[in-house]
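**Q** sharing a model that was predicted from the sequence below.
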Amino acid sequence: MATIEEILRLEPIEKDIYRGPAFASSLVRTFGGQVAAQALTSATHTVDETYHVHSLHGYFLRPGNPDKQTVFLVDRIRDGRSFVTRRVTGIQDGETIFSMSASFHVRNDEGLEHQDLMPPAPQPTELLDRHDDANAEDKAVYREWDNFDIRIVPREKMVTNDYFAAQQRVWFRYRHPLPDDQVFHVATLAYMSDMTLLGSSRVPHRGVQAQGASLDHAMWFLRPFRTDDWLLYDQTSPSAAGGRALTQGRIFDLQGRMVAAVTQEGLARIGRVLPKDQYARQDKGAAPA
């Protein structure tokens, strides 16, 4: 598995045009988090360092080929005094596979401040490493993420809310020390945020196999953080209907600060299930056929 540094090392091929590398993969589709992280990195390269990204909204339009590089075209939509906006288009074989808008905000602006409390959860060191604990069907997927430590909180150790239809909590971090640059950690979290979130929609449907793939992905970056430190991903799925599932996540650091929020809709079809050996690989892919 490639390191996150290799994944985010884009090649500039013309003004506002970048090429993201491809790596050997057992996934049948390019991992959605990789496409989003590379697109965000491309946008960041066109923005002055006095601004930081505060939100992104992306759509997975076609399945990406994990064996092929992706070209990212950045459109400078707006350069304002407080906010900067970029649109990024990810292309393979002349076709758009991903489209994203990203908004950047001037640093050190001041205003109201509050946040939800971090939900209770056992410490990550009390839980098994998902890489070691994964069942046989999941192991191919988690080999893709060897550099990430992923620990799902067992149901019996969760404090749940009866008003929520589906809940899941996951501790995760990058296993190796990363540069101090906050821009790098933001792009890394964009990559990580696609891990396990759609799985929260299957919590009430144990044993039911559904075709899953990311349809869209939105993130808000709220406070500085490090992705090589533990982060708690508090996930819910408020609704699933019509072959789609809506999922939401709040991300907290060890100090209880809410550092990011995520909303994602994914495919949740039944009746069109892939063969079992392909199902686990496809479930962590990018877009549906």
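**A** That came in fine, so what should we check first? Numbering: from 1, shown residues only.
**Q** please count neighbours and contacts with C-alpha atoms only from this point.
**A** OK.
**Q** residue at max distance from the center of this structure?
**A** Seen from the C-alpha centroid of the chain, the residue lying at the greatest distance (C-alpha atoms, centre = their mean) is residue 81, 29.1 Å away.
**Q** look up how far residue 48 lies from that residue.
**A** When C-alpha to C-alpha, to the nearest Å is the yardstick, residue 81 and residue 48 sit 12 Å from each other.
**Q** which residues in the chain form helices?
**A** Counting by DSSP state H, the segments of the chain that form helices are 4-7, 32-44, 130-133, 136-144, 182-192, 276-283.
**Q** that older thread, quick one: contacts for the closest residue in space to the residue farthest from the centre of the chain that isn't next to it in sequence?
**A** Taking C-alpha to C-alpha, 6 or more residues apart in numbering, and ignoring the residues beside it in sequence, residue 81 has residue 106 as its nearest neighbour in space, at 7.7 Å. Applying C-alpha atoms under 8 Å, 6 or more residues apart in numbering to residue 106 gives the contacts 50, 51, 52, 81, 82, 83.
**Q** use this one as the comparison:
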Amino acid sequence: MTNEALRDLLDLLDLERVEQDIFRGTSRPSVVPRVFGGQVAAQALVAAGRTVCADRLPHSLHAYFLRPGDPGAPIVYTVDRIRDGRSFTTRRVVAVQHGQPVFHLSASFQTHEEGLEHQEPMPAAPDPLTLPTAEELLPRHAHRFAHPQVVERLLEARAAVDVRYVDEPPFASVGEPREPKSQVWFRTNGKLADDPLLHVCLVTYVSDMTLLDSVLLAHGRGGWTVGDVVGASLDHAMWFHRPFRADEWLLYDQESPTSQSGRGLARGRIFTADGRLVASVIQEGVVRAPRG
């Protein structure tokens, strides 16, 4: 059964086709006063995917966040058909608001083929059902947040996707620098249709939720929710290795190798519950102490 929040998210990803290669999307309320980066990345990938043959699925994307998106205005996605080859298809998407580009995506799609196979082993992680839900975890730490309404906004933002932290998240361990590593389990709060592109786009959406946590953990910072960091995604890259379902448990294993110059780098690996490596993620973001 699909809950109301998940239905709203699926509606958000069901873009309106304005012209053959032009699409329009809306936004949902965000926990920050700008469009959530995972949303615009997922919508751009939807737009690209709708111009590609159904037997070709995304195997990689590379994106830049250019300007903060306005959640009160529609976003127009223009798709450029760069190349249609025998095995690979390339698309470029520009997202525009108020006459200015806010996001740029390049994505490559491939027909399925057999090839050499190997992968890293899945790291150890507890059963997700033994971990607290957002409804159980967030109220415990309400006293740490910069504003009383943060818990409510976070719960609304996580209502469509069940995200469970393996260890304490950054906002629960302020002032306690830790190894720059973080793990979360996630799945949608409801079953999804058997549309492989939809599952890829939903994982793209979730991939931007927690990736910079590992940067914050290295410095004992809680992030924007606590008010000790100003942050925003700068660029985002993903590679999709094997089929998966976003409505089944996925382990997001994340780490940060470096931060400097007001920027932090984070990388992640996404595994199925049975240990298959299905996606790799790298992101750089602004991570600054508040000025003044």
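**A** Thanks, I have it. All values derive from a computational prediction rather than experimental measurement.
**Q** if we can go back for a sec, map the residue farthest from the centre of the first structure onto the second structure.
**A** Correspondence of residue 81 of the first structure to the second structure, assessed by TM-score structural alignment: residue 86.
**Q** the second structure: matching residues for stretch 114-125 of the first structure?
**A** With TM-score structural alignment applied, stretch 114-125 of the first structure matches the range 118-129 in the second structure.
**Q** what does that stretch contact?
**A** Residues from elsewhere that reach stretch 118-129 of the second structure, judged by C-alpha under 8 Å, 6+ apart: 164, 166, 185, 249, 253, 271, 275, 276, 277.
**Q** for that stretch, buried residues please.
**A** Under the neighbour-count criterion of 16 or more other C-alpha atoms under 10 Å, stretch 118-129 of the second structure has 122, 128 buried.
**Q** re earlier: out of the contacts of residue 106 of the first structure, which end up buried?
**A** Neighbour-count burial within the contacts of residue 106 of the first structure applies to 51, 52, 83; the criterion is 16+ other C-alpha under 10 Å.
**Q** identify, from the residues you listed, the entry nearest to residue 145 of the first structure.
**A** The shortest gap between residue 145 of the first structure and any of these belongs to residue 52, at 26.9 Å (C-alpha to C-alpha).
**Q** which residues touch the counterpart of the closest one in the second structure?
**A** In the second structure, the residue paired with residue 52 of the first structure according to TM-score structural alignment is residue 57. The contact partners of residue 57 of the second structure, by C-alpha under 8 Å, 6+ apart, come to 49, 109, 110, 111, 196, 197.
**Q** what do you get if the cut-off is 10 Å, keeping everything else the same?
**A** Under the criterion of C-alpha atoms under 10 Å, 6 or more residues apart in numbering, the neighbours of residue 57 of the second structure are 49, 88-89, 107-112, 196-197, 200, 240, 243.
**Q** also residue 37 of the second structure?
**A** Residues near residue 37 of the second structure by C-alpha under 10 Å, 6+ apart: 30, 64-65, 68-69, 103, 204-209, 232-236.
**Q** and with 7 Å instead?
**A** Applying C-alpha atoms under 7 Å, 6 or more residues apart in numbering, one finds that residue 37 of the second structure lies in contact with residue 208.
**Q** and if you look at residue 277 of the second structure?
**A** Under the criterion of C-alpha under 7 Å, 6+ apart, the contact list for residue 277 of the second structure reads 119, 270, 271.
**Q** what's the answer for residue 215 of the second structure, then?
**A** Applying C-alpha under 7 Å, 6+ apart, one finds that residue 215 of the second structure lies in contact with 180, 256, 259, 264, 266.
**Q** now check the first structure for the residue matching it.
**A** Aligned against the first structure - with TM-score structural alignment as the criterion - residue 215 of the second structure pairs with residue 201.
**Q** look up how far residue 90 of the first structure lies from that match.
**A** In this structure, residue 201 of the first structure and residue 90 of the first structure are separated by 27 Å, where distance is defined by C-alpha to C-alpha.
**Q** residue 245 of the first structure now?
**A** 24 Å.
**Q** again, but for residue 225 of the first structure
**A** Per C-alpha to C-alpha, residue 225 of the first structure is found 27 Å from residue 90 of the first structure.
**Q** among the two, which residue is more densely surrounded?
**A** For residue 225 of the first structure versus residue 90, neighbours defined as other C-alpha atoms under 10 Å are more numerous around residue 90 (28 against 21).
**Q** just give the nearest non-adjacent residue to the counterpart of that one in the second structure, would you?
**A** Under the alignment (TM-score structural alignment), residue 90 of the first structure pairs with residue 95 of the second structure. Computed as C-alpha to C-alpha, 6+ apart, the closest residue to residue 95 of the second structure that is not its neighbour in sequence is residue 77, at 4.5 Å.
**Q** who touches stretch 257-270 of the second structure?
**A** 211-212, 214-215, 250-256, 277-288.
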